[in-house]
Every structure is written in structure tokens, then in C-alpha cells.
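J.: any chance you could fold what I've pasted below:
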Amino acid sequence: GAEVGVDHLAACVVDLRGEVRARAVRHGTNRGRSPEPVAEELTALISQVVAEAEAQGLWPAGLAVAVPGLIARDGRTVVRAPNLDWHDTDLSALLPDEFGPAVDNEANFGALAELWLGEGTPQDFLHVSAEIGIGAAVVVDGRLLRGTRGFAGELGHVPVEPEGPACPCGGRGCLEQYAGEEAVLRAAGLTAGEGRVGLLATRAAEGDEAV
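T.: Coordinates of the predicted model:
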């Protein structure tokens, strides 16, 4: 599996029991970068974990790629990823084709992992993914509910204040602009960066009124 995050890239190999056998992460912003160099760096991480897996006698059979955005029904194209500023990008075409990469929204993959691997997971639930952006996935009767246009889980872009701050999606006052990681850090007087969430938690535990 692989992930394109706003502030990181990651790749891992998981065996049939769901155990992670190899992992690689690259920290650094991807916001505003062209898809091609991002895909090139992600491919390098994928090659690294595949080599580690093969050294353990494992032979990866497929590749799933998680992206923080709306994915077309073809399972290849990033229709829109506001926090990356990507539009109509055939991401699968930029990645190793020997694995037949399947691309989907990161919250959708998180929900499927919980559905298939979680203990005692109900057949109806809402999975919320909250990092820089806020995503969600809806599972009904054990199936992922995408909606007519694929927006069923876009919780972060639900307007909560019509005259609120502008959002990269083109709307105003989206939940993400109030409850996303960067918004929370900004409200506490902190800039985004590695370790900032931990600092925020420490300040909250110490009773900092700004937090």
C-alpha cells in the first residue's frame, strides 16, 4: 500500500494476516507540487519496501494508493484533491504498472481496513479521518457508500459558517477550516510542522488557555 499525504509520502507491505512487514515514510509538503515528481518519489518508496519484502520471501501481489481527495469511479484518476491542488490526474499511470495500482480516497481505505480487520466492527458506521484535512467514509450494510458523485464522505467540506474563511475546495466556512489540524494549530498560535500536534497536546495538558 502507499499514501500521498499533504505533508508526507508513505509505503508499506502488508501480508495476508494484515501485519506490516516493511514500511517507508518521507516527510515534507506535497501541497502545490506537480503530481509527476510526487509520484516519482512515491515510486522510490514503493520500490524500497518491495525490496525489503522480497528479502523476507514475500512477493507483493497488488498496490493500493490512498489520496486525500475525490477519486473517479475508474479507480485511477484523482478528480480533485484541494489540499494538494491536483485536478483530473491519472495517478495510476504515474506509478509502477506491474501491480495494477488501485487509487482511492484515504478515508475510504481506512474504513475498509476497519471493516475487514477490526474486531467486532459493526456493519454500519462512519469512519472519520482527521489530519490536515477532514475526511470520512460511510459504511452501510457492510458496504462502502460513495454517493452519486463520490462525495458521500466529504465531511470536511460541509459548510458550518456560510461567511467563514475561504477553503481550497472553493467553498467558504467548511468544517476543515475550523477543525482541521492546521486550523487548530493556527487558533493556538502555532505554525504547522512535524511535532506540532504533540506540542499542542502538551500545552493543553499544562492548562494553556490559548489551547
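
J.: going by C-alpha atoms from here, please, whenever you check contacts or count neighbours.
T.: OK.

J.: name the residues that touch stretch 55-65?
T.: 1-4, 13, 50, 53, 99-104 (Cα atoms under 8 Å, 6 or more residues apart in numbering).

J.: would you verify that residue 128 is located in a helix?
T.: No: with DSSP: H, G, I helix; E, B strand; the rest coil as the criterion, residue 128 is strand rather than part of a helix.

J.: what's the closest non-adjacent residue to it?
T.: Among residues not flanking residue 128 along the chain, residue 136 sits closest, at 4.3 Å (Cα to Cα, 6 or more residues apart in numbering).

J.: can you check residue 12 too?
T.: residue 23 (4.2 Å).

J.: surely the one you found is in contact with residue 49?
T.: Yes: assessed by Cα atoms under 8 Å, residue 23 is found in contact with residue 49 at 6.0 Å.

J.: mutual contacts of these two, please.
T.: 11-13.

J.: the residues you listed in strands, which ones?
T.: Among those, the ones falling in strands (DSSP state E) are 11-13.

J.: can you give the distance of the lengthiest helix in the chain from its chain's centre?
T.: Longest helix of the chain, by residue count under DSSP state H: helix 35-55. Distance of helix 35-55 from the chain centroid (Cα atoms, centre = their mean, to the nearest Å) equals 17 Å.

J.: ok so, going back, and the contacts of stretch 55-65, which are buried?
T.: Buried members of the contacts of stretch 55-65, scored by 16 or more other Cα atoms under 10 Å, are 1-4, 13, 50, 53, 101-104.

J.: helix/strand/coil for the closest residue to residue 13 other than its chain neighbours?
T.: Excluding the flanking residues, the one nearest residue 13 by Cα to Cα, 6+ apart is residue 22, at 5.2 Å. Assigned by three-state DSSP, the conformation of residue 22 is strand.

J.: would you do the same for the sequence below? I want to compare the two.
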Amino acid sequence: MPISERRSAGVLSELRERNLKTIIDVASRYQPISRTKISNLTGISKPTISKLVGSLINEGYLISAGKTSSGLGKRQELLSFNPGKAFVISVDVGLATTIVARVDLSMNVTDKCEIGTSESPEKFACELVDCISDLCDKGNELPSYLVISVPGLVRGDLRTAINVPLLHWTDLVLAELVESRLKLKGLDSPVMINNDAKLRVLAEVALKRDIPDDFANIVYALVKEGVGIGLFINGSIY
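T.: Okay, the predicted model is just below:
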């Protein structure tokens, strides 16, 4: 294949992935939602919406959630995420206690457990993976992703805790440590970590909790054992 054709294919693939991510973000936030509303909110053309939404339906991620209420024009099909298609594991690391939750695609917590938070990274990882294994065994499934929220600074690769002062963790590659323990349990799922305040403001935006649609900038203050700040500015998390 000529270089120009390979570049064109690469650009189209990147555009498709970007559009797909945008559709997923919007559908997740506004579900149940019609194809027309997805197009209006994203600015993506209706033919592209139809194609990509059709792909998500065929793969079982989106399901029909009824029709729009009666009014002018034809009633439109509403779509929601299929909560049973996949799940993620959410881990909230606190000074004394760590909460581990199983979350479905409708952002509902379907199960959870708690462990004591050890300052020893090795001990913490082992106890965390035991808890995750118990949650996965109940459904005999693998999580699509595992997200760990930590009260400290996280490197941009979302793999390394630069500094978690309350637990005395410094330059800890926590994601890799947990992944290695997961594999010993037969759980091969990717792990990412991030700052707790950043993840909290992201969750607030995703769940629309008392946040008007026209709010472009949000400051979220998280007060626990310490104080953290999460910023949502023009669609980006800081």
C-alpha cells in the first residue's frame, strides 16, 4: 500500500476512534438518548452516528430503552448502555480504609468490599487483589478496566504514584504492581491510577450531579484526611 494510502487509512481510523469516544461519552451522560440527540450534541453527522451506534448495538454495548414521548414527528428510539455487557473495578484508596467496587456500564455499584490500607505497597497490592478476585468470582467475569484513586500526585502515564504523603508512597509504579498480582490470580485486566480529586470531578460531570450543561468550568474540593482540588476546564480535567 502506498504511503499516502496508509496515512489516509490511519487518519480515518483515528477519526473513527475519536468519534466513537465522543458518542460513548455523550450517550453515557445523557442516556436514554436518541440518535438524533447524539448528533445534535456532538455535531457528528447522522450517517456517521447511525453507523457507529449500529456497531455498538451489534456488539451488545447499547440496547433499546423505549421510544421518545409522543409529540410532533415520528417517535424515536432511545438507547442506553447494556449494564450487563461489561464492568469495571473502582478502587478508592483512603488513609485507613480502601473501598473496592464493581461498577456496571450504567455506572451502578453492583457489589463492593473494603480492606485496610497498608503503607506497605506489597501488602496493599496482595490484599487489594484478593478483594478484587472475590468480586470477579461472583460473576465469573473479568473487569474491562481497573481504576485506582489515590490521595496524591500521579504521573501523566497514569501508572505511577509520584507522591502519596499520607501513605509514604514515593515513585510507586502501583499499576504495574497490581497488574502483576492480578495475573497470578488469572485476572489479566489493565490498571490505571489517578488523583482522587480529579476522578471525583470527572464522576460528577459524567453523572450530571447538579451540574448544569452550560457550566464549562468546575472546581471540585475534596476534603478527607487531606484536601484535594479537581478542575474541569473547557472539557478537560486538571
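
J.: after superposition, what's the TM-score here?
T.: TM-score of the superposed chains, computed with TM-score structural alignment, normalised by the length of the first structure, equals 0.62; 139 aligned residues with a Cα RMSD of 1.6 Å.

J.: what lines up with the residue nearest to residue 13 of the first structure in the second structure?
T.: Aligning on TM-score structural alignment places residue 22 of the first structure opposite residue 111 in the second structure.

J.: just residue 111 of the first structure next, same as before
T.: Match for residue 111 of the first structure (TM-score structural alignment): residue 201.

J.: repeat that for residue 61 of the first structure.
T.: That one, residue 61 of the first structure, aligns with residue 144 by TM-score structural alignment.

J.: any chance you could map the strands in the second structure?
T.: 33-34, 62-67, 77-81, 87-93, 97-104, 109-116, 145-150, 153-154, 161-164, 169-172, 191-195, 217-223, 227-233, 236-237.

J.: which non-adjacent residue is nearest the most centrally placed residue in the first structure?
T.: In the first structure, the residue lying closest to the centroid (Cα atoms, centre = their mean) is residue 106, at 3.8 Å. Spatial nearest neighbour of residue 106 of the first structure, excluding adjacent residues (Cα to Cα, 6+ apart): residue 66 at 4.4 Å.

J.: quick one: residues contacting that neighbour.
T.: 1-4, 103-106, 109.

J.: how much space is there between the residue nearest to residue 13 of the first structure and residue 196 of the first structure?
T.: Residue 22 of the first structure is 26 Å from residue 196 of the first structure, where distance means Cα to Cα, to the nearest Å.

J.: compare those two (neighbour count), which wins?
T.: residue 22 (19 against 15; other Cα atoms under 10 Å).

J.: for that one, give its distance to residue 90 of the first structure.
T.: Residue 22 of the first structure is 26 Å from residue 90 of the first structure, by Cα to Cα.

J.: again, but for residue 115 of the first structure
T.: Applying Cα to Cα to residue 115 of the first structure and residue 90 of the first structure gives a distance of 28 Å.

J.: and these two? Which one has more around it.
T.: Under the neighbour definition other Cα under 10 Å, residue 115 of the first structure and residue 90 were set side by side, and residue 115 has more, 21 against 18.

J.: count of residues packed around the nearest residue to that one once chain neighbours are set aside?
T.: Once flanking residues are discounted, residue 115 of the first structure sits nearest to residue 121: 6.0 Å by Cα to Cα, 6+ apart. Residue 121 of the first structure is flanked by 12 other residues according to other Cα under 10 Å.

J.: measure stretch 50-64 of the first structure end to end?
T.: 13 Å.

J.: and stretch 160-172 of the second structure, which stretch of the first structure?
T.: The aligned range for stretch 160-172 of the second structure is 77-89, by TM-score structural alignment.

J.: quick one: end-to-end length of that stretch, please.
T.: Rule used - Cα to Cα; the end-to-end distance of stretch 77-89 of the first structure is 5 Å.

J.: what lies in contact with that stretch?
T.: Contacts of stretch 77-89 of the first structure (Cα under 8 Å, 6+ apart): 6, 30-35, 67-72, 90-92, 103, 133, 168-169.
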